[in-house]
Each structure stands twice: as C-alpha cells, then as structure tokens.
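Enquirer: Quick one: sequence plus predicted model below, questions after.
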Amino acid sequence: MTSLIHPSSTVSKSVQIGENVKVGPFCNLDGNISIGDGTELKSHVSITGNTTIGKNNIFYPFSNIGCDPQDLKFSGEDSFLEIGNSNTFRENVTISKGTKDGGMITSIKDNNLFMTGVHIAHDCKINNNNIFVNQVTLGGHVNILDNVVIGGLSAVIQFVTIGSYSMIGGMSGIDKNVLPFSLAIGNRAKLRGLNLVGIRRNNFNKDEINKINSIHESFINKKINLSTNDKVEGIFHEYKSILNEKLGHIQK
C-alpha cells in the first residue's frame, strides 16, 4: 500500500514520507521532515522544521509539531525535534523543537500518550511508555524517564527530572526533581509515598517492592534536597539494579 495524502493538504518537496502513511485533510507539512511507515495524521495537523518522526505514530487534529520554542533567547537556530515509534498525540498537542542552550534537540522516544492540549517545551527529553493527561505542560529542558504518569492540568518547571514509574497527581505544580517509583501531588508538589498502584501494574514482585520501599524511605528520612541534580543522580544509582532489569537499559 502506498501512502495516502488528502488533496487539501500541503506537503513541501523536502518532506520524506514512508510507506502506508496517511495524511488527512488540511494538514501542513513544511520543512526538513521525515515521517516513518504507518504513521497517520488525522486532519489539520501542522508539522514544521527539522522534524524526524518514526513509525506508527498517530497525530490528531490541530496538533502542532516542531514549532518554534516559546523562549525569548531563541534566535532562529536550526534546531531539531526527534520522535520515535508508536506514540499518540491527541488534539491540540504542541511540541517545540530545541534551542542552542539545550543541545539543539527535543526528543521523544516510543509508546507515549499525549492527551488533549499537552505542551512539550524546547529541549525536553522524554523516554518510553509515559502518559501525559489533558493539559499537562512541561517547561524547557525537562527530563521524563520511563513509565511515568502525569495527571491532568499539571505543570513541570524547567530543568526538572521525573524518575521512572512515578505518578504525578492532577493539578500539581512540580518544581523539584521526583524520585523513581514515587507518588507526588500538590502545588507545590510533595512526595506522598510510593506509587504502589503503578508499581504493581508493572509486575514488580514483593521482594522488589520491599527493596524499593526501603531505599525510598532511607532517602526521605535523610530529607535530601531534590532540587539538586547531583543528589538525584545519587538516588537514581541506588535504584539501578531494579530499573535496569525492568527497562533493559541504563538510566541516568
């Protein structure tokens, strides 16, 4: 099957489109864009800039992908957006490309769900299997690791890292790094313990849960300042044996 492009859509000559791609009505594709096999643009989707999109992604109406950063320091640099495979972008999602102060790239890996109205700012790094509920906003340079759920109407300030298997409650304001496996909620958000529901759903066994709980409590009792990135790196090191077994790769 060849790709299907609706006659009302505009596609610039620089766009590379794979097999079985569907471009619905009134889409605009303008830039150095690559779209992988099996990806679908429902309708009214805008993709611009230096944007690479993998296979089997779905973009719903009025999503704006690869747009200029909302950053006063952005001066038109030739930056990038990279998207992996099997992601879903619901209506009105906006994703900005990178800036020179953030490595020139915004990146999204695989199997993420971005619900209606989510905003991913410049230079964010998003790993795999994450869920962003309606109207979540990420500031620039935010790192989201794996299997994270962020509740609706939540905002994450710039340069924050959110650890794997954590859950952010709805309407939260995140201004500090969040431990792996944690439940955090509030404005400003505070840790409320382990994300036990998420941990169990991801098939952690009893021994693993007990180990996670022990490590988690030891750091909480020490009252470590989670706004300090080097402290968070030390915390992540404590979890690596569990994370690596589950995720199959080293987490920073």
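Expert: Alright, I've got the coordinates.
Enquirer: drop to CA atoms for contacts and neighbour counts, all remaining ones
Expert: Will do.
Enquirer: What is the end-to-end distance of stretch 12-32?
Expert: Chord length of stretch 12-32, first to last residue, is 9 Å (CA to CA, to the nearest Å).
Enquirer: again with stretch 194-207
Expert: End-to-end for stretch 194-207, by CA to CA: 15 Å.
Enquirer: Okay, buried residues for that stretch please.
Expert: 194-196, 198-199, 204 (16 or more other CA atoms under 10 Å).
Enquirer: tell me the contacts of the residue most central in space within the chain?
Expert: Closest to where the C-alpha atoms of the chain average out (CA atoms, centre = their mean) is residue 126, at 3.5 Å. With contact taken as CA atoms under 8 Å, 6 or more residues apart in numbering, residue 126 is in contact with 107-109, 143-146.
Enquirer: Out of the residues you listed, the closest to residue 171 would be?
Expert: residue 144 (17.6 Å; CA to CA).
Enquirer: show me what contacts that closest one?
Expert: By CA under 8 Å, 6+ apart, residue 144 lies in contact with 124-127, 161-164.
Enquirer: here's the one I want to compare it with:
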Amino acid sequence: MSDSAPLIHPTAVIDPSAKLGEGVRVGAFTLIGADVEIGDGTEVGPHCSIHGPTRIGRDNRFIGHVAVGGEPQDKKFAGERTELVIGDRNVFREFVTLSRGTAGGGGVTTIGNDNWMLAYTHIAHDCHVADHCVFSNNTTLAGHVSVGNWVIISGFAGAHQFCRIGDHAFLGMGALVTGDIPPFTMVGIDGHGRPRGINSEGLKRRGFDAERISAIKRAYRTVFVAGLPLAEAKQQLAEQAQDSADVKQLLDFIESGERPLQR
C-alpha cells in the first residue's frame, strides 16, 4: 500500500461505490455508504456513519460517533434523491448530525470551509452554513436555516426553521432565534434571542478598524435602539450605507429577508 492510499480499519464497512481520496483514514466500526465521496486527507474516526448521496471535501476531521448524510427528519420526505455537500478543513466533534436536503427545500444541505462543529451539534435538512463558523455544544439548526461567515453560536442555542443569521453574528448561550439576525449582531443570553449590541470584539479580531465598527454601531442603533418603524430605519440605513459597505451589507440583508427581523 502506498503512503497516499486510504488507511481503513479492518472493522470498517465501506460500500464498493464509495470514493475515497488519497490519504483518507477511516476508523474502527465506521460505516461509509453508497454514493459517498470523501476528499484527500480527510480523517473519519471510529463509530461514524456517512450515508449518501454525500460529497465531502479535503482535510476534514470527523472525530468519532458522527452521523452525517442521513435522511432528513421531514415527514414529507419520500425517498427522493437529495444531497449533503461539505467543503474543506471542517472539524466535526462527537455525535454531530448533518441531514441531507429535501426536494421541497432545494435538495441539498451545504457546509462550507473551515468550520468547527462541537459535540451534539445538529444541522437539519436544507440548511446552508458558510465559512469560518464555530458552533458550540448542542447547537441546533432547524430546517432551511442559512448561516453566514464567521458566525459563532454558543452552547445550547438554536434557530427556528427558515431563519437567517448574518456574517459575524454572535449568539449567546441558550439563545433561541425565531427571526432573522442581521450581520454583526450579538444576540442575548436570556433565552429569547434578543439583539444586545454588535459583535465588536469579534470584528476587532478580524481586522475591522474603529471607523468601520463605529459605522456598524450607528446602524445598529438606528435599527434596534431608536424605536423607529422598520421602514423609516431602512431609509436612514440607506443614507448611512453611502459611506459604509458594511452598513450596505446590513441593509441588503434586511431587505432580502422573508422572515421578520428579530428586534
């Protein structure tokens, strides 16, 4: 066996149709089903199950007892072909579950690149998670939830179906989200998912300077503190957005939503 050939524990069960890239490692008592593709350098630990159709990129780590690519938990699902697509360099800790999509929701669940999903995270059908997110223990996303880049979700927090969570948002421990969370927003830890300011510390760590953060704070106050009707708040944001691409991003997010904004 060459150094680049997959290294498969003798107790693992691999469907003949599965495609494993170079350097893939598969641990003890793991099941990899039909119509699964796993990219180079990915490590699948012990007691995992990966069902297809599932496409997995390179250099991912499934630590152990992870179950991905299973049928969606949706009573309308009737066995139609749907997919789970995972990017590169993600880490999935113990007992993470990721469901495939449904025909009514676009047919695919997607996970981007460089995400950390800690123990017992659940990502339901037709969710779309972008890049560089951290989901702490017991994070739960219902179906059709979209999560932007650099989002942090604390332990035992969750999102209602069809919600959107914008780039750089931060959800506190136990926060329950039932509406859209705009980019840059911090959500309170009182269990009701109320906005509690902007994620200033996270923005600083990602290189946002004081001028950008000040503009985002002003936009946040316009939407969440000033007590304005949403239509009037959006008019003021449009003026502020002329001098700030970040405010423009926030305004575009608000205007494109179908669920109510969580205010």
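Expert: Structure's in. What do you need? All values reported here derive from a predicted model rather than from experimental measurement.
Enquirer: After alignment, which residue of structure 2 pairs with the residue nearest to the centre of structure 1?
Expert: Mapped onto structure 2 by TM-score structural alignment, residue 126 of structure 1 lines up with residue 129.
Enquirer: Report the separation between the residue nearest to the centre of structure 1 and residue 222 of structure 1.
Expert: 29 Å.
Enquirer: What about the contacts of residue 144 of structure 1, which are in strands?
Expert: With strands defined by DSSP state E, the entries of the contacts of residue 144 of structure 1 inside them are 125-126, 161-162.
Enquirer: Is residue 198 of structure 1 within a helix or a strand, and which one?
Expert: Element membership of residue 198 of structure 1, judged by DSSP states H and E, is helix 196-201.
Enquirer: against structure 2, where does that helix fall?
Expert: The alignment of helix 196-201 of structure 1 onto structure 2 (TM-score structural alignment) covers residues 200-205.
Enquirer: average offset between the matching stretch and structure 1?
Expert: In the superposition against structure 1, stretch 200-205 of structure 2 averages 1.1 Å from its aligned positions (mean CA distance after the TM-score superposition for structure 1).
Enquirer: hmm, who's touching that stretch?
Expert: Here stretch 200-205 of structure 2 has contacts from 168, 184, 213, using CA under 8 Å, 6+ apart.
Enquirer: max-length helix in structure 1?
Expert: The helix that spans the most residues within structure 1, counting by DSSP state H, is helix 229-247.
Enquirer: which residues in the stretch 151-263 of structure 2 form strands?
Expert: 152-153, 158-159, 164-165, 170-171, 176-177, 185-187, 195-198 (DSSP state E, counting those that start in this stretch).
Enquirer: Quick one: closest of the ones you listed to residue 250 of structure 2.
Expert: The closest of these to residue 250 of structure 2 is strand 185-187. By CA to CA, the value is 9.8 Å.
Enquirer: For that closest one, which residues meet the burial criterion?
Expert: Neighbour count says strand 185-187 of structure 2 has 185-187 buried, by 16+ other CA under 10 Å.
Enquirer: Structure 1: matching residues for that one?
Expert: Alignment of strand 185-187 of structure 2 against structure 1: residues 182-184, by TM-score structural alignment.
Enquirer: Looking at the buried residues of stretch 194-207 of structure 1, which is nearest residue 84 of structure 1?
Expert: residue 198 (23.6 Å).
Enquirer: which one in structure 1 is aligned with residue 53 of structure 2?
Expert: Counting by TM-score structural alignment, residue 53 of structure 2 corresponds to residue 50 in structure 1.
Enquirer: any idea how far that match is from residue 63 of structure 1?
Expert: The value you get for residue 50 of structure 1 to residue 63 of structure 1, if CA to CA is used, is 16 Å.
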